[in-house]
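**Q** Sequence first, then the predicted structure, then my questions.
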Amino acid sequence: MKLLHIDSSVLGDDSVSRSLSAEIVAKLKALHPSIDIVYRDLASDVVDHLSIGHIAARYGAPVEEKGLLGDIAKGEEYLAELADADIIVIGAPMYNFSVSSQLKVWIDRIVVAGRTFKYSETGEVQTLLPAAKKIFIASTRGSAYASGSPYAAFEHHESYLKGVFAFLGLHDVTIVRAEGLAYGPDARSAAISQARGEISAISA
């Protein structure tokens, strides 16, 4: 069994999403002691945003841009890691109502027509990934955006991630959320405590 652990916060040791994603991985490791873990820190191990050079290379054009070959190779590693993983754990803080740009870059490298999905002749999306993957998302937010919140309409974070994975045929998604982290020390502590309780309840 293989687990892909991804962090995307730029806050380093001060990141709540990093702390929670690590706790999720520790819980899963306790449940599956022989699990093989691959770790990606998208904030420190940075790849470039997609460029015309990336797209041209994908369609067979010669690579002339300096450094592009190595960057493309890292994108291939992302694809291989995703395909091989039985479980994916993602630390995903909300930045300006959506995911971090670092996580978006990873998404742009793994949502690839002909590699992770394809369109049928009638326009139907068909996944090219094994569907039996479990995904755990450590979601952190400064404010509250859940249904019923006055800011719910600004939520393009968890819904975006769930949409991306559903598009790829991956529907087994568990979200561990800590929100309202910017509301003060008591609210922050309560949100983290609640998230840790959800992590402790993970059973598979």
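**A** Good, I have the coordinates.
**Q** can we go C-alpha only for contacts and neighbour counts from here?
**A** OK.
**Q** Let me know the distance separating residue 42 from residue 137.
**A** Distance of residue 42 to residue 137, computed by C-alpha to C-alpha, to the nearest Å: 15 Å.
**Q** what does residue 93 give?
**A** 10 Å.
**Q** quick one on the thing from earlier: residue 42 and residue 137: who's more crowded?
**A** More crowded of residue 42 and residue 137, by other C-alpha atoms under 10 Å: residue 137, with 24 against 20.
**Q** So which residues of this structure form helices?
**A** Using DSSP state H, the helices of the chain run over residues 16-31, 52-58, 68-84, 101-110, 158-167, 185-200.
**Q** Pull the residues that contact the second one.
**A** In other words, helix 52-58. 62-63, 65, 68, 72 (C-alpha atoms under 8 Å, 6 or more residues apart in numbering).
**Q** any chance of the helices of the chain in JSON lines, plus mean neighbour count and distance to residue 129?
**A** Output for the helices of the chain, formatted as JSON lines (neighbours: other C-alpha atoms under 10 Å; distance: least, C-alpha to C-alpha, whole Å):
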{"stretch": "helix 16-31", "mean neighbour count": "20", "distance to residue 129": "22"}
{"stretch": "helix 52-58", "mean neighbour count": "13", "distance to residue 129": "19"}
{"stretch": "helix 68-84", "mean neighbour count": "16", "distance to residue 129": "6"}
{"stretch": "helix 101-110", "mean neighbour count": "18", "distance to residue 129": "11"}
{"stretch": "helix 158-167", "mean neighbour count": "16", "distance to residue 129": "11"}
{"stretch": "helix 185-200", "mean neighbour count": "16", "distance to residue 129": "26"}
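**Q** In a markdown table, list these along with distance to residue 146.
**A** Below are those laid out as a markdown table (distance: least, C-alpha to C-alpha, whole Å):
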| stretch | distance to residue 146 |
| --- | --- |
| helix 16-31 | 17 |
| helix 52-58 | 36 |
| helix 68-84 | 28 |
| helix 101-110 | 21 |
| helix 158-167 | 10 |
| helix 185-200 | 13 |
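**Q** who wins for proximity to residue 128 among those helices?
**A** Of all the helices of the chain, helix 68-84 sits nearest to residue 128, with 9.1 Å by C-alpha to C-alpha.
**Q** try this one side by side with the last:
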Amino acid sequence: MLKWTLKMTNILRVESSIKPAGAVSRRLTDRIMDRVLAANPGATVVTRDLSAGVAAIDGAWLGAMFTPADARNDDQKATAAYADALLAEVKAADLLVIALPVYNFGVPSQLKSWIDQLARKGETFNYTETGPVGLLTGKRAIVAYTSDGTKIGSEIDFASGYVRHMLGFFGITDVQFAAADAMAFGPEAAIAKGESEVDALAA
């Protein structure tokens, strides 16, 4: 159980809703941040808002990643610099607060692209004789999960398990969820549930 009083010096807040305002996932991340900062008033917060989109990985991205830094052309340097900036934010963070609105039973495309940008052998994971090993250990993550018709953990929820798996693949195994799920069947109750789950994290 996460204790808000644990020292968290650097916090990365990742927003991924496509809504410019009024997203319930942002409402939950606001509530999480209020509690984290109340217990850690000197913490540094970096916000990465993915709503404008994230560059998708492609062949050019692979070329940039596998080209030695001193041999990259200008386009490859720009591609690598963008990926490095995203990675540096995660590496510096003690706590990640991630908004996960569910779209079509899965993660938002921009959140998937963010994860793809981070998935770099030798940086966030390595393969060993005994299997993959995550390199971003010692971090925590809280995920604000919201959905219209999907219950978290149900057979049609392809979002929460994916995010938990990828964070664990990177070495972040202390992952907790607060969910305002299945809002289509009662938004007020679902939001109240999500907010109570945020509050329960501090119990």
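**A** Nice, thanks for sending it over. The model shown is predicted, which means the values in this text are computed figures rather than measured ones.
**Q** tm score of chain vs chain?
**A** The TM-score (TM-score structural alignment, normalised by the length of structure 2) is 0.88; 192 aligned residues with a C-alpha RMSD of 1.7 Å.
**Q** just to revisit the earlier point, now for the helices of structure 1, which one comes closest to residue 118 of structure 1?
**A** Judged by C-alpha to C-alpha, the one of the helices of structure 1 that comes nearest to residue 118 of structure 1 is helix 158-167, at 10.4 Å.
**Q** just the angle between the closest one and helix 101-110, please?
**A** Interaxial angle of helix 158-167 of structure 1 relative to helix 101-110 (axes from the mean of the first three to the mean of the last three C-alpha atoms, to 10 degrees): 10 degrees.
**Q** so where is helix 158-167 of structure 1 in structure 2?
**A** Aligning helix 158-167 of structure 1 against structure 2 (TM-score structural alignment) gives residues 160-169.
**Q** hmm, what's the outermost residue in structure 2?
**A** Within structure 2, the residue lying farthest from the chain centre (C-alpha atoms, centre = their mean) is residue 71, at 31.7 Å.
**Q** Contact partners for residue 105 of structure 1?
**A** Counting by C-alpha under 8 Å, 6+ apart, residue 105 of structure 1 touches 47-50.
**Q** among these, which ones are buried?
**A** Buried residues within these, counting neighbours by 16 or more other C-alpha atoms under 10 Å: 47-48.
**Q** Please identify which of the contacts of residue 105 of structure 1 is nearest to residue 14 of structure 1.
**A** Once C-alpha to C-alpha is applied, the member of the contacts of residue 105 of structure 1 that ends up nearest residue 14 of structure 1 is residue 47, at 22.7 Å.
**Q** Compare the helices of structure 1 and report which one is nearest to residue 144 of structure 1.
**A** Minimum separation from residue 144 of structure 1 across the helices of structure 1 (C-alpha to C-alpha) falls at helix 185-200, 10.5 Å.
**Q** And for the closest one, what's in contact with it?
**A** With contacts defined as C-alpha under 8 Å, 6+ apart, helix 185-200 of structure 1 is touched by 16, 20, 23-24, 27, 176-182.
**Q** In those residues, find the pair that's most separated.
**A** 27 and 182 (26.5 Å).
**Q** how near is the corresponding residue of structure 1 for residue 107 of structure 2 to residue 195 of structure 1?
**A** Alignment note (TM-score structural alignment): residue 107 of structure 2 maps to residue 99 of structure 1. According to C-alpha to C-alpha, residue 99 of structure 1 and residue 195 of structure 1 sit 19 Å apart.
**Q** Please apply the same query to residue 143 of structure 1.
**A** 15 Å.
**Q** Would you check how far apart the residue at minimal distance from the centre of structure 2 and residue 180 of structure 2 are?
**A** Centroid-nearest residue in structure 2: residue 98, 3.9 Å away (criterion: C-alpha atoms, centre = their mean). Relative to residue 180 of structure 2, residue 98 of structure 2 is positioned 14 Å away (C-alpha to C-alpha).
**Q** coming back round to it: of the helices of structure 1, which is nearest residue 122 of structure 1?
**A** helix 158-167 (16.2 Å).
**Q** mean shift between that closest one and structure 2?
**A** Comparison of helix 158-167 of structure 1 with structure 2 after fitting gives an average deviation of 0.7 Å (mean C-alpha distance after the TM-score superposition for structure 1).
**Q** In space, what's closest to the alignment partner in structure 2 of residue 20 of structure 1 - neighbours in sequence excluded?
**A** Alignment note: residue 20 of structure 1 maps to residue 28 in structure 2; criterion TM-score structural alignment. Nearest non-adjacent residue to residue 28 of structure 2, counting by C-alpha to C-alpha, 6 or more residues apart in numbering: residue 144, 6.0 Å away.
**Q** so what corresponds to that neighbour in structure 1?
**A** The alignment partner of residue 144 of structure 2 in structure 1, by TM-score structural alignment, is residue 138.
**Q** Quick check: residue 184 of structure 2 touching residue 146?
**A** No: counting by C-alpha atoms under 8 Å, residue 146 is not a contact partner of residue 184 of structure 2; they are 10.8 Å apart.
**Q** Which one's more surrounded, these two?
**A** residue 146 (29 against 12).
**Q** ok, now which ones touch the more buried one?
**A** If a contact means C-alpha under 8 Å, 6+ apart, then residue 146 of structure 2 has 24-25, 100-102, 179-183 as its contacts.
**Q** repeat that for 7 Å
**A** Applying C-alpha atoms under 7 Å, 6 or more residues apart in numbering, we find residue 146 of structure 2 in contact with 24-25, 100-102, 179-181.
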